[in-house]
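> I'd like to go over a predicted model; first the sequence, then the structure.
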Amino acid sequence: MKNVTDRTSNPFGMRPPFERNDPGTHPAVFGYGDANADFQFIGDHPGVHGGATTGVPFTETESGAAIQDVARTLGFAHGPTDEPLLENCFWNYIHMCTVEAGRSPTDAEYAELERYFDAELRAINAHILVPVGERATDHILREYTTQRHRFGESLDMDDLHGRDVRGRGFMVVPIREPTEWSDGDRERVVSALEAILNSDYRQTKGVATLVG
C-alpha cells in the first residue's frame, strides 16, 4: 500500500518521549526521505552517523558523508548534502534522539525508542534494509530475521559487509561502519546494491518470507 504524505522528514509524525540534547541541537533526528522507498538505510544514533544540527540522518559526519556518497552513486540522493532529495530511499536511526555530546545512548534508552523505530520501519515497508554499523546490524538481524544465531556472539562486520541476508519479509544488506572501511569496501557495497537494483528485487519480500 502506498503511503500518502508530502513530508520528507518524520513523515509519520513520531513523537519520542524524552529530550536529553545539548543546546543548539535537534531533540531528535527523524526518519527522512521517500516514505514509499524500497531501500531503507538504518544508522545507529545522531552522535555516530550525524544530523544533530541539521536534523537529517547521515549528514555532518565522516560516516554520513560515506553513506551519502554510496546513495548518490546509486541514484538515490541528489541535491544539497545537508538536505538531500531522496528517491526510492529512506534514512533513519535505531535511536533517533540526540543525547549529550560525548556519550552514547544507554541500553535503556535504546529500548525506550525501539517501538518508534519499529513502527516507522513497518510503515515504510521497504524491501531492502541496509543497516550501517554493528549495533544497527545486530538489531536488524535479531528483530527482523531468524538468522542472527548463524553469525556468532560478536558480529564479523567485515564478513557481513555487502552480503545479503534473508529476513522475515526483508532482504538485509549490512554495511560496515564507514570510518573503518578499507580498500574496496565502498565498491563492495555499491556493487552489492547495484546488483539488487538490477534484479527483480520487488520479489524479495515473498522469497524472504519463505527463507527467513
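Structure received.
> CA only for contacts and neighbour counts going forward, please
OK.
> The residue of the chain most remote from its centre and Phe41, how far apart?
Among residues of the chain, the one most distant from the C-alpha centroid is Pro23; the distance is 25.8 Å, by C-alpha atoms, centre = their mean. Per C-alpha to C-alpha, to the nearest Å, Pro23 is found 28 Å from Phe41.
> Would you agree Glu114 is in contact with Cys97?
No. Look at Glu114 against Cys97 with C-alpha atoms under 8 Å: they stay out of range, at 11.4 Å.
> When the two are compared, which one has more neighbours?
Cys97 (25 against 15; other C-alpha atoms under 10 Å).
> Nearest residue to that one in space, please, no chain neighbours.
Nearest non-adjacent residue to Cys97, counting by C-alpha to C-alpha, 6 or more residues apart in numbering: Ala28, 3.9 Å away.
> Surely that neighbour touches Pro57?
No. Using C-alpha under 8 Å, Ala28 is not in contact with Pro57, being 10.0 Å away.
> of the two, who's got more company?
Pro57 (34 against 28).
> want to compare, so here's the second one:
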Amino acid sequence: MDAHQMEFENPFGMDEDCENCDALCGSRESLVHGYGDVGGEFLVVGEAPTAGADRTGIPFTGDAAGERVQSIFADLGFVRSEPDATEPDVQNLFFTYLTRCRHPEREPTDEEVATCEPFLNAEIRMINPQIIVPVGDRALDALAIDYTTRKPDSFDVEAEHATTIRGRGFELVPMKEPDAMTDADADAFREHMLENVLSRDYRQTKGRQER
C-alpha cells in the first residue's frame, strides 16, 4: 500500500454522484469506483458491477463471483482478508470495472462503456500497473484493443485465460468470468501466475519509476 494512501475505496476521489448515463442512475444502488492499493503493480478489471458489488459499493465483493476472485488472489498473496470480506485487505493489487454502475436487466451498452472510459484510463495512468488482469471477454476486448497491437477479432478469453499477452508498457493476463470458471480453470490461473509471472521479474515489462 502506498505510504500516503488514506483508504482503499475510491482512493482517487472520483465523482461519486456521476449522472452521465441516464438509464443507470435510477437502477443502481451504488456507483462502484476502483478499490485497492494505488501503488499496486497488479490491476484487475471486470466488465461491470455485479449485484453484490452494486450492494456493497466495492468491486468483486458481495457474492460468490467476487469471493472466487478474492480467493484466487488471496492464494497468490495479494489479499489478506477472508474471501467474503466486503472491504478486502489487499496489497499490491487494485480492483475496478469498465463501467461503474449496474443495470439489473442487461449488460452495459457500448455507449456506457465509452462514457466510463475516462475513469478507467485515469486509474490506469495513476496506478501505472505492471500486470492487468481483464476478467471476461468484454474487459479483455476493451483493454487489448487499446493497449496491444493485435487485431480486435483475435481475442477470446476462453483461449487466452491464464496466458500472458504483451501490451504497450505492461502485460495482460486474462481471466474467465468467475461464474464460468471451473476449479481447473482457477487452478490454471494460479499456476500461470506463480510459474510465469510472479516467478520472474515482471517489472522488466517497462522502465518503472520508483514510487
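Looks like it came in fine. This is a predicted model, so every value here is computed, not measured.
> related to what we said a few turns ago, which SS class is the residue farthest from the centre of structure 1?
Secondary structure state of Pro23 of structure 1, per DSSP: H, G, I helix; E, B strand; the rest coil, is coil.
> got a list of what it touches?
Under the criterion of C-alpha atoms under 8 Å, 6 or more residues apart in numbering, Pro23 of structure 1 has no neighbours.
> and what of Asn20 of structure 2?
By C-alpha under 8 Å, 6+ apart, the neighbours of Asn20 of structure 2 are Thr115.
> could you pull out the helices for structure 2?
22-25, 51-56, 64-75, 110-127, 137-147, 157-160, 183-192 (DSSP state H).
> In JSON lines, list the ones you listed along with distance to Glu7 of structure 2.
Rendered in JSON lines, the data for the helices of structure 2 read as follows (distance: least, C-alpha to C-alpha, whole Å):
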{"stretch": "helix 22-25", "distance to Glu7 of structure 2": "25"}
{"stretch": "helix 51-56", "distance to Glu7 of structure 2": "16"}
{"stretch": "helix 64-75", "distance to Glu7 of structure 2": "18"}
{"stretch": "helix 110-127", "distance to Glu7 of structure 2": "15"}
{"stretch": "helix 137-147", "distance to Glu7 of structure 2": "26"}
{"stretch": "helix 157-160", "distance to Glu7 of structure 2": "32"}
{"stretch": "helix 183-192", "distance to Glu7 of structure 2": "28"}
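> For Arg203 of structure 2, find the nearest of these.
helix 110-127 (14.0 Å; C-alpha to C-alpha).
> Asn36 of structure 1: how many residues sit nearby?
Neighbours around Asn36 of structure 1, by other C-alpha under 10 Å: 20.
> That one maps to what in structure 2?
Residue pairing (TM-score structural alignment): Asn36 of structure 1 is matched to Gly39 of structure 2.
> got a list of what the most centrally placed residue in structure 1 touches?
Nearest to the mean C-alpha position of structure 1, by C-alpha atoms, centre = their mean, lies Ile42 at 0.9 Å. Contacts for Ile42 of structure 1 (C-alpha under 8 Å, 6+ apart) come out as 91-94, 129-132, 136.
> if we can go back for a sec, just tell me which of the helices of structure 2 ends up closest to Tyr35 of structure 2.
Comparing the helices of structure 2 by C-alpha to C-alpha, helix 110-127 comes nearest, at 10.2 Å.
> chain center to that closest one: distance?
Relative to the chain's own centre, helix 110-127 of structure 2 is displaced by 12 Å; criterion: C-alpha atoms, centre = their mean, to the nearest Å.
> tell me what it is packed against?
Applying 3 or more C-alpha pairs under 8 Å, 6 or more residues apart in numbering; DSSP states H and E, one finds that helix 110-127 of structure 2 contacts no other helix or strand.
> Please identify the buried residues of it?
Of all the residues in helix 110-127 of structure 2, those buried under the rule 16 or more other C-alpha atoms under 10 Å are 112-113, 116-117, 119-120, 123, 127.
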